[in-house]
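A.B. asks: sequence and predicted structure, then a few things I'm wondering about:
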Amino acid sequence: MWRLFLLAVRRPGRPVRFGRPSRGLTGHAGRSGVAAARPPGPRPSSGRLLTVIALVAFVSTADNAVLVAALTSIQSELGLGMAGAQWLGIAYMLAFAGLLPATGPLLDRWGPAGLRAGLALFASTSLAAATASDAVVLVAARAGQGAGAAIVVPGTLRLLRTGLPARHRPLGAAVWTAALAAALALGPWLGGVLTQHGHWSWIFLAHLPPLAAAAILLGRPAHDGAEPVRTAIPVGPALLAVAASTALTAAIVGWGQDWAWLPVAVGAAALTTLVRHELRSATPLFPREVVRNSAVLGSVGVLLPWGIGVSGAVYFTPMVHQDAFAQGPVAASLPLVVIAIAVVVATPAVVRITRWFGVRATVAAGCLVGGGGFLALAGTAHAPDLLSRVPGLVLLGLGAACTAPLTAHPLDTVAGRDSGTVAALLTAARETAAALGVALLGLVLARNAVADLAHGYATALVVAAALQAVAATAALTLLRPPEQAPP
């Protein structure tokens, strides 16, 4: 829920551009090169683009936040079990994570037309989710929303660099960050309000007005100020990544079932094919100099256990509060609001803390603080009141804020031409970890909640705390002081 916020606050003055830039220019067909220059055309004003940036940032960040408040209502109406509730989040996360590396080159080639296509995809799949009458259609629509997000998020970040004049780019980054913070704090509450006083379908219908407004404000500019390039779009490798992560996640969700071996086999085959492609291809999904970078690998190594624990526990919190304590969607979403406020308040101080104590100590301490928050929440898992949970929720938010250097640290060690690729890789790692967390902690919750849902929730929180300890150990072991980044 707060992953994009932690990414955006990294460098307000230097917005991140997703996607791999073109390397080398040539006029030969089938190779990378600059296309014929497009004639100048009308470009949206800075005010309109800033509004687009705010709208997309809010909608894309609030999407999962509003969903978790509506899970119980969706389960009740569509007859979903625990696995169905898990896939509503997993489908979005895996589509977003897996397709993200391919959308950068797509946007580099298509420019504003690619962003408009992403807005249309996000809007149409949101409408499909709102009108879904069975679980299969709803899960498919959620995957479509994830694919749309994989286009509109980097496409909107791209506007910061290609659409705004240099003097307005810091303001654009600040608007993006402010919109993320607002979605982070208000998303769970809005989801609860829409579900409790309307219908769960409203959480998806609510996407349509801001997405339509963004498309209208974007207009149809002839170009966005960037040189159009012809870059290879790695659709095949990206689909292999989605297939591998989806199959292996399905194996976790269905652990213990007779058919669980099948997704393991499919996932292993897809992963083997992807690795073989990456080792042999002249244009791998991620450049070799990036995946061999110790800072990048170290951050991913920390992000995975951290994200599995945090995202998995957060995803089921409103559902447990509604089912175990008979709370309404609004009251059940308040714990996430407390976490979000703690993240927003603490994040500005993390820059100074990192400067004083370094990346390793800051991230490791954040993981341990978050683990302490999970243990505190586990101790109050049977208490229905919010007040007893506030200390644990605040600790969890403070710990999450301290993981912000996991984005800044690797980006400081790579060449500028690779910064978009690294940002895409880190975002994909966060989303994949979130999907695995929903699968793993959902399995723990279901296996330990046969007689008492609150007991199963407490067990899942303890597992989340253990994962934070693993992440802290990884931070102390894998993270190193950044070396001088190449130009």
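C.D. replies: Nice, thanks for sending it over.
A.B. asks: contacts and neighbour counts: CA atoms only from here.
C.D. replies: OK.
A.B. asks: and Tyr92, how many neighbours?
C.D. replies: 26 (other Cα atoms under 10 Å).
A.B. asks: what sits against it?
C.D. replies: Counting by Cα atoms under 8 Å, 6 or more residues apart in numbering, Tyr92 touches 142-147.
A.B. asks: could you pull out the buried residues of the helix or strand harbouring Pro154?
C.D. replies: Assigned by DSSP states H and E, Pro154 belongs to helix 135-162. By neighbour count on 16 or more other Cα atoms under 10 Å, the buried set for helix 135-162 is 135, 138-162.
A.B. asks: and for stretch 462-471?
C.D. replies: Under 16+ other Cα under 10 Å, the buried positions of stretch 462-471 are 462-471.
A.B. asks: show me how far the helix or strand encompassing Leu94 is from its chain's centre.
C.D. replies: Per DSSP H and E, Leu94 falls inside helix 82-110. Centroid separation for helix 82-110 versus its chain: 9 Å, with Cα atoms, centre = their mean, to the nearest Å.
A.B. asks: take a look at this one as well, against the first:
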Amino acid sequence: MSASLPPGCDCPMAATTSPAGATSNAHPHLVLATTILASSLAFIDGSVVNVGLPAIGHSLGADAAGLSWVVNAYLLPLSALLLLGGAAGDRFGRKRLLLTGIFLFALASALCVAAPSLGWLIAGRVLQGIGAALLMPNSLAILGANFSGEERGRAIGIWAAVGAAAGAIGPLLGGWLIDVVGWRTIFLINLPIAALAFYLGARYLRDKSNPARPALDLAGALLASVGLACLTWGLTVASAESHLGSAAMAAIATGIVTLLFFLRVEKRAGDNAMLPVSLFASHAFTGLNLLTFLLYGALGALLVLVPFVLIKVDGYSATAAGAALLPLPIVIALASSSAGRLAGKIGPRLPLMLGPLIVALGFLLITRIGNGSSYWTTTLPAMLVIALGMAGAVAPLTTAVLASVDADHTGVASGFNSAVARSGGLIATALLGMILASQGTELVTGFHIAGVIAALAALAASACAFFWIRPAGPSSPEE
């Protein structure tokens, strides 16, 4: 699930679609089905791959760095290109970009199925990430443009519920396929879903391009991708080798410099930038995105490690490891709406302080996993506590992000926040190499240390809410 967030994190991208982009359609239910099927590709794939890491490593002889890249090769283009994918849909047509994304995702999935080596699998994962960066924002924009008022809220709710179900079923189904057939089948299940989504989209979606919109920020997208790639590669190598060598140091430095240059280019581009730097004039916007990075980075790292440790140390089958994660998406899906209503009454500050605190407690409970104890007394309590904390944070976080900027920038703000969440998982996963390379007692010890560090990150996220969100919900963008 590190590669796919709880669906509620992406809902604002649909809710903030400009009314001017609305399109009439005689088949609203088929439009909804198309957006659900397209988004489910990303949700299923993101949640199922973590369960398959031990089997992939054994089959392809992947080392710790290689296993990190199986996850990060998907997260990297998704994080860097998410905003560009949405902007491209606004300019060239959301239907066109959605169908392109579905096609690329299907092609990439076929490449992953047939991958003869780790390098080919990673190449397929990169292409999957590019496809997801195109289909995710445009499926949500299409959803927002084809529904309005109460119908829009209902459609977004159905989309989020089905996405949560896909994220819950994915690890269980994927684990069973891995045990019965093999890890390649976890990518094979994408093909019929993609085929149906492509058919429905090609036949029933109505859309048009808008050449009057500003040109795409290709320079910004390139710099963001190169900067994140260099930083991720350097951190992955340093973590896998347990020291900061000259090559890793050079890559990290190059990544940081490139990302700083990216911010300079975006500042010069002004409102035409992929990421308008003026957004960071809002202290609340900056603090909320730091909160997002810390919270989702910690969550992403541990959701890679938990099934890995359950399989490698406690002897779980892939099916059992997938089932062990079920409480997380189910509880988040069931409890997020209530947390959203509560945040609407009391403001997002208190929920965003308490939610990460509860998540931190859950991360500490994770340190009891890996000693051969019962699932019911170790893994389940930890998953339930983490899920309750995340459920308390998901809806208030998206509400607070939208309130932190003016109405003209809510779309890019929500898209950037979603990208930041995935970037947190990207950076955190890059730091797991030393743990993934360990065996036996060393693996358990490293996993427990990671749990404590994740708890500290969640505490820091809570502190961000305390310092950067106003006690009362403002009626205008926060400064």
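C.D. replies: Right, received. Where do you want to start? What you see is a predicted model; the values in this text were computed from it and never measured.
A.B. asks: coming back round to it: which of the contacts of Tyr92 of the first structure sits closest to Ser299 of the first structure?
C.D. replies: Of all the contacts of Tyr92 of the first structure, Gly146 has the smallest distance to Ser299 of the first structure: 23.4 Å, by Cα to Cα.
A.B. asks: dump the residue contacts of that closest one.
C.D. replies: When contacts are counted by Cα under 8 Å, 6+ apart, Gly146 of the first structure is found next to 91-96, 122.
A.B. asks: mind checking how far Arg167 of the first structure is from Ala97 of the first structure?
C.D. replies: For Arg167 of the first structure, the distance to Ala97 of the first structure equals 32 Å [Cα to Cα, to the nearest Å].
A.B. asks: please disregard the earlier target; I meant Gly366 of the first structure.
C.D. replies: From Gly366 of the first structure to Ala97 of the first structure the distance is 24 Å (Cα to Cα).
A.B. asks: those two: which is more packed in?
C.D. replies: Per other Cα under 10 Å, whichever of Gly366 of the first structure and Ala97 has more neighbours is Ala97, with 29 against 26.
A.B. asks: need the counterpart of that one in the second structure.
C.D. replies: Mapped onto the second structure by TM-score structural alignment, Ala97 of the first structure lines up with Ser79.
A.B. asks: how is the residue mapped onto Ala465 of the second structure from the first structure assigned, secondary-structure-wise?
C.D. replies: Under the alignment by TM-score structural alignment, Ala465 of the second structure pairs with Ala475 in the first structure. Of the three states, Ala475 of the first structure takes helix according to DSSP: H, G, I helix; E, B strand; the rest coil.
A.B. asks: tally of neighbours for Ala449 of the first structure?
C.D. replies: Ala449 of the first structure has 16 neighbours, counted by other Cα under 10 Å.
A.B. asks: oh sorry, the question was meant for Gly84 of the first structure
C.D. replies: Quick note: Gly84 of the first structure (other Cα under 10 Å) scores 20 neighbours.
A.B. asks: that one is in contact with Asp134, isn't it?
C.D. replies: No. If you go by Cα atoms under 8 Å, Gly84 of the first structure and Asp134 don't touch, sitting 10.6 Å apart.
A.B. asks: mean shift of stretch 127-137 of the second structure relative to the first structure?
C.D. replies: Following the fit onto the first structure, the mean deviation recorded for stretch 127-137 of the second structure is 0.7 Å by mean Cα distance after the TM-score superposition for the first structure.
A.B. asks: that stretch: how far from the chain's middle?
C.D. replies: Distance, centroid of stretch 127-137 of the second structure to centroid of chain: 12 Å (Cα atoms, centre = their mean).
A.B. asks: in the first structure, what stretch matches that stretch?
C.D. replies: Per TM-score structural alignment, the counterpart of stretch 127-137 of the second structure in the first structure is residues 144-154.
A.B. asks: now stretch 219-231 of the second structure
C.D. replies: Counting by TM-score structural alignment, stretch 219-231 of the second structure sits on residues 236-248 of the first structure.
A.B. asks: next, the buried residues of the matching stretch.
C.D. replies: By neighbour count, with 16+ other Cα under 10 Å as the criterion, the buried positions of stretch 236-248 of the first structure are 237-248.
A.B. asks: go on, stretch 380-396 of the first structure?
C.D. replies: 380-382, 384, 386, 389-390, 392-396.
A.B. asks: just the ones of these in helices?
C.D. replies: Secondary structure defined by DSSP state H assigns 390, 392-396 of those to helices.
A.B. asks: off-centre distance for stretch 212-227 of the first structure?
C.D. replies: 24 Å.
A.B. asks: circling back to that earlier point, using JSON lines, please lay out the buried residues of stretch 462-471 of the first structure together with secondary structure and distance to Ala65 of the first structure.
C.D. replies: Compiled in JSON lines, those are given as follows (DSSP: H, G, I helix; E, B strand; the rest coil; distance: Cα to Cα, whole Å):
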{"residue": "Val462", "secondary structure": "helix", "distance to Ala65 of the first structure": "23"}
{"residue": "Val463", "secondary structure": "helix", "distance to Ala65 of the first structure": "22"}
{"residue": "Ala464", "secondary structure": "helix", "distance to Ala65 of the first structure": "19"}
{"residue": "Ala465", "secondary structure": "helix", "distance to Ala65 of the first structure": "22"}
{"residue": "Ala466", "secondary structure": "helix", "distance to Ala65 of the first structure": "24"}
{"residue": "Leu467", "secondary structure": "helix", "distance to Ala65 of the first structure": "22"}
{"residue": "Gln468", "secondary structure": "helix", "distance to Ala65 of the first structure": "22"}
{"residue": "Ala469", "secondary structure": "helix", "distance to Ala65 of the first structure": "25"}
{"residue": "Val470", "secondary structure": "helix", "distance to Ala65 of the first structure": "26"}
{"residue": "Ala471", "secondary structure": "helix", "distance to Ala65 of the first structure": "24"}
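A.B. asks: for the second structure, what spans make up the strands?
C.D. replies: In the second structure, no segments count as strands under DSSP state E.
A.B. asks: and Gly254 of the first structure, what does it touch?
C.D. replies: Contacts of Gly254 of the first structure (Cα under 8 Å, 6+ apart): 83, 260.
A.B. asks: and the gap between it and Gly89 of the first structure?
C.D. replies: In terms of Cα to Cα, Gly254 of the first structure sits 16 Å off from Gly89 of the first structure.
A.B. asks: how many residues are close by the aligned residue in the first structure for Leu294 of the second structure?
C.D. replies: Here Leu294 of the second structure is matched to Pro305 in the first structure, going by TM-score structural alignment. By the criterion of other Cα under 10 Å, Pro305 of the first structure has 25 neighbours.
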